[in-house]
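Chemist: 3D model of this:
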Amino acid sequence: MYALRIAKIIPQPNNNITFQLESLIGDYPRYKAGQFITLSFMFGDREVRRSYSFNSSPDYDEPLSITVKRVENGEISRLLHHTIAEGDIVQAMEPQGLFTYEPDAHKVRTLFLFAAGIGITPLYSILKTALLVEDKSKVVLVYSNSASDQTPFREELEEWAMKFPDRLTIVWIYSNSKYLMKARLNRDYILSIVKDHLAGEKEEALFYTCGPVIYMDLCRFTLLGMGFDANQIKRETFLLPENEEDDDDESEKEIDTTSYRIKLHFQGESYDLEVPYNKSILDVGLEHKIKLPYSCKSGMCSTCISQCSKGKVRMDYNEVLTDREMENGRILLCTGHPTVEGTEIEVL
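Modeler: Model prediction:
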């Protein structure tokens, strides 16, 4: 854990707050554009972790910064919005996440960033890194909000656009617009944006999306239909979809209520655990006081990626692992359940 001081609190539109953080002894690790930080809060013996993307860039001379949206009935959201003050100390883990941008000063490409609301945070970090490190690449930010005055970082983004007029294009989308065809992102709008702004080789273009799942699915399916490769399209999920079940599927679901014993290998130690059907591998590990890595607990980050070396594991939800990785035995502890007695797992 690293101790970070809240250096400055900056109000943002639409119930968001930016926190500038500083390390007490200057030892916080360097992060990559697009990554997130996990904060840890103790309430007696109970630990609660929450992850927030950096909106700051590691390639720009600025403080570590995250932006937090106020969530109704959100335990940590309320704490950060109403209790935490400048000068307070928070505990943080190392930067994490696979939604990263690796700049290459020699690259000539177009980078498309699709953001909805507070989904701008990791994309703002990526935008700054791309503009500062790659002097030949173009950046196109497509940014959806309810209204101009409800847009986080609007003034700052306009300043970046003025600094890089030939390399940064921002497409502002507001749902209160009177021009209904461009009030929300849609398939035809994506087609026209890409057609108008794609420069360089099509194979070199990259697309990063961050927002509601339905928003990112729209972007992904449209781009795949345009002939872009799946590896060119990245996504970062903040919230789980509200309804994962198919409404048309009325078949009876068979639930395995068996408890399975597993062997968990972590940091040179091996643990024999019994995992009931209604608990994840992570839940059981934490109950046994094993200090396993985790952050979101919902299959949306990469913190708890592990390797199933024997047996089989099913996952309730997965926003991180590819089909190939799962075929090769990669799993997520936080949503993983063993389905075979004697399953063995290596925590990476």
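
Chemist: for the rest of this, base every contact and every neighbour count on C-alpha atoms.
Modeler: OK.

Chemist: show me which residues of stretch 290-307 are buried.
Modeler: Residues 292-307 are the ones in stretch 290-307 that count as buried (16 or more other C-alpha atoms under 10 Å).

Chemist: where exactly do the helices run in the protein?
Modeler: 75-82, 120-133, 154-163, 187-197, 213-225, 281-287, 323-327 (DSSP state H).

Chemist: which pair in the buried residues of stretch 290-307 spans the largest distance?
Modeler: Greatest spacing in the buried residues of stretch 290-307, by C-alpha to C-alpha: Cys296 and Gln307 (18.6 Å).

Chemist: from the buried residues of stretch 290-307, pick the one nearest Met315.
Modeler: Gly299 (8.4 Å).

Chemist: correct me, but Ser343 touches Tyr271?
Modeler: Rather than Ser, residue 343 is Thr. No: in this structure, Thr343 is not within contact of Tyr271 by C-alpha atoms under 8 Å, at 11.8 Å.

Chemist: what's the single longest strand in this protein?
Modeler: strand 2-12 (DSSP state E).

Chemist: that strand vs helix 75-82, what angle?
Modeler: 70 degrees (axes from the mean of the first three to the mean of the last three C-alpha atoms, to 10 degrees).

Chemist: I would like the residues contacting strand 2-12, please.
Modeler: Residues from elsewhere that reach strand 2-12 (C-alpha atoms under 8 Å, 6 or more residues apart in numbering): 17-24, 28, 85-94, 152-153.

Chemist: before we go on, could you also do this sequence so I can check it against the first one:
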Amino acid sequence: MFKLQIDKIINQPGDNITLQLMPVDGNYPKYLAGQFLSLVFEGKHKEIRRSYSFNSSPDVDEPLSITVKRVENGEISRLLHHKTAVGDVLNALAPQGMFSYQIDEHLERDVFLFAAGVGITPLFSILKTALVLEKTSKITLVYSNRSKENTLFYDELVDWQEKYPDRLKIVWVFSNSKNLLTARLNKFYIIKLLKENLLLGNNNAIFYTCGPIIYMDLCRITLLGMGFDISQIKRETFVLPEDEVDEDDASEAKETDKNTYSIILNFQGETYNLDIPWPKRILDVALEHKIKIPYSCQSGVCSTCAAYCTKGGVRMDYNEVLTDDELASGRVLVCTGHPTENGTTIEW
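Modeler: Purely as a prediction, here's the structure:
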């Protein structure tokens, strides 16, 4: 656990604040561009964790920073926006996340970053790292917002573009634009942007997307339709799935397994035998037994709780992060996972 003191609070457009953090003991947490920080709070009845992507880059001389959007009825976002001050100390877990940028200073490639709203935060971190540590990569940022006035990091991004005019291009997509063809990202606009900015061929391109699920689905489906491989398309989800439930889908009657199953959980050299009753998830029961397995979002969107199912089976209510190859190898998310047979074994 890290103790991080708030060194500065910066008010940002669009109901956002940026927190600049300093380690209390001088021990900076190591992280990769694109990863997130999980803050830990003590609630009335249980521990509460919330994850926020770094908008700072570990490869640039700048303060450790996260940006928090104020969410209506969001307990922790209200706390951070209205009840924290410079000098307050926050508890944090070690940085995590698979949405990170793998540096290759000798590889010549096109890097496309698709961001919507506060989804810019991890992509800003990636953008800075790619520009600073790589010499030949070309970066195109496609950034969607309501207006220039509502755009996070607008001035900072302009500064980076002026600093790297030959390697960074920013495409601003403002929904209040009078040009309706470019006011919102759509399939045809994505195709047009790639035709204009893809310089090194399909095989030498990589894509990072961050924003609402429907926005990232648009990007992914369009890119797959253009012939890019799924391995070239990375995504990071901020919006929890329960916030995007389709009422038509929710009304469908679905067959549910309501049985209780026993599992064997192997964690940090200890073996635990647990019974998982419906509708509880594996994580729920583990926490009830004070087993300190890693977790953050509890919604299947961050990968912090990912483990391996080495025997039996696990059904997940939601999975936004594990790929087909990872699922085939036995990777599961215990925060949304339910065992499907007795003797299911979970290991880290």
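
Chemist: circling back to that earlier point, most packed of the helices of the first structure?
Modeler: Highest mean neighbour count of these: helix 120-133, a mean of 24 (counted as mean count of other C-alpha atoms under 10 Å).

Chemist: what about that helix, how far off from the second structure?
Modeler: Mean deviation of helix 120-133 of the first structure relative to the second structure after superposition (mean C-alpha distance after the TM-score superposition for the first structure): 0.3 Å.

Chemist: which residues does that helix contact?
Modeler: 33-36, 53-60, 66-67, 100-101, 103-105, 113, 115, 137-139, 143, 152, 164, 167-168, 208, 210.

Chemist: select only the buried ones of these in ChimeraX?
Modeler: Filtering the contacts of helix 120-133 of the first structure down to the buried ones (16+ other C-alpha under 10 Å) takes a single ChimeraX command:
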select :33,34,35,36,53,54,55,56,57,58,59,66,67,100,101,103,113,115,137,138,139,143,152,164,167,168,208,210
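
Chemist: show me what contacts Asp166 of the first structure?
Modeler: Lys138.

Chemist: quick check: closest non-adjacent residue to the spatially most central residue of the second structure.
Modeler: By C-alpha atoms, centre = their mean, the second structure has its centre lying nearest to Glu236, at 3.6 Å. Excluding the flanking residues, the one nearest Glu236 of the second structure by C-alpha to C-alpha, 6 or more residues apart in numbering is Cys210, at 5.0 Å.

Chemist: surely that neighbour touches Phe114?
Modeler: Yes: Cys210 of the second structure lies in contact with Phe114 (C-alpha under 8 Å); the separation is 6.4 Å.

Chemist: number of residues surrounding Glu149 of the second structure?
Modeler: 11 (other C-alpha atoms under 10 Å).

Chemist: ok, it - contacts?
Modeler: Pro13.

Chemist: and the gap between it and Gly14 of the second structure?
Modeler: 8 Å (C-alpha to C-alpha, to the nearest Å).

Chemist: and if you look at Asp275 of the second structure?
Modeler: 45 Å.

Chemist: ok, Asn145 of the second structure next?
Modeler: Counting by C-alpha to C-alpha, the gap from Asn145 of the second structure to Gly14 of the second structure is 10 Å.

Chemist: kindly report the same for Val132 of the second structure.
Modeler: In terms of C-alpha to C-alpha, Val132 of the second structure sits 28 Å off from Gly14 of the second structure.

Chemist: what does Phe54 of the second structure give?
Modeler: Applying C-alpha to C-alpha to Phe54 of the second structure and Gly14 of the second structure gives a distance of 18 Å.

Chemist: do the same with Tyr31 of the second structure
Modeler: Counting by C-alpha to C-alpha, the gap between Tyr31 of the second structure and Gly14 of the second structure amounts to 26 Å.

Chemist: ok, now which ones touch Arg50 of the first structure?
Modeler: 38-40, 76, 295-296 are the contacts of Arg50 of the first structure under C-alpha under 8 Å, 6+ apart.

Chemist: can you tell me which of these end up in strands?
Modeler: Using DSSP E, these in strands are 38-40.

Chemist: name the nearest of those relative to Arg49 of the first structure.
Modeler: Within those, the smallest distance to Arg49 of the first structure is 4.6 Å, found for Ser40 (C-alpha to C-alpha).

Chemist: just confirm that closest one contacts Gln91, I think it does.
Modeler: Yes: when contacts are counted by C-alpha under 8 Å, Ser40 of the first structure is listed as touching Gln91 (5.4 Å).

Chemist: the two: who's more crowded?
Modeler: Ser40 (18 against 15).

Chemist: next up, the contacts around the alignment partner in the second structure of the more buried one.
Modeler: Aligned counterpart of Ser40 of the first structure in the second structure: Val40 (TM-score structural alignment). With contact set as C-alpha under 8 Å, 6+ apart, Val40 of the second structure has these partners: 47-50, 90-93.

Chemist: out of the residues you listed, which one sits closest to Asn179 of the second structure?
Modeler: Checking these one by one against Asn179 of the second structure (C-alpha to C-alpha), the nearest turns out to be Arg50, at 38.0 Å.

Chemist: do you know how far the closest one is from Cys297 of the second structure?
Modeler: When Arg50 of the second structure is compared with Cys297 of the second structure (using C-alpha to C-alpha), they lie 6 Å apart.

Chemist: next one: Lys178 of the second structure
Modeler: In terms of C-alpha to C-alpha, Lys178 of the second structure sits 38 Å off from Cys297 of the second structure.

Chemist: repeat that for Trp160 of the second structure.
Modeler: For Trp160 of the second structure, the distance to Cys297 of the second structure - C-alpha to C-alpha - is 32 Å.

Chemist: got it, and Cys210 of the second structure?
Modeler: Using C-alpha to C-alpha, Cys210 of the second structure is found at 16 Å from Cys297 of the second structure.

Chemist: one more: Val60 of the second structure?
Modeler: Distance of Val60 of the second structure to Cys297 of the second structure, computed by C-alpha to C-alpha: 28 Å.

Chemist: ok, Ser231 of the second structure next?
Modeler: 24 Å.

Chemist: next: Glu326 of the second structure.
Modeler: Computed as C-alpha to C-alpha, the Glu326 of the second structure to Cys297 of the second structure distance reads 19 Å.

Chemist: relative to Tyr124 of the first structure, how far out is Leu282 of the first structure?
Modeler: Distance from Leu282 of the first structure to Tyr124 of the first structure, by C-alpha to C-alpha: 32 Å.
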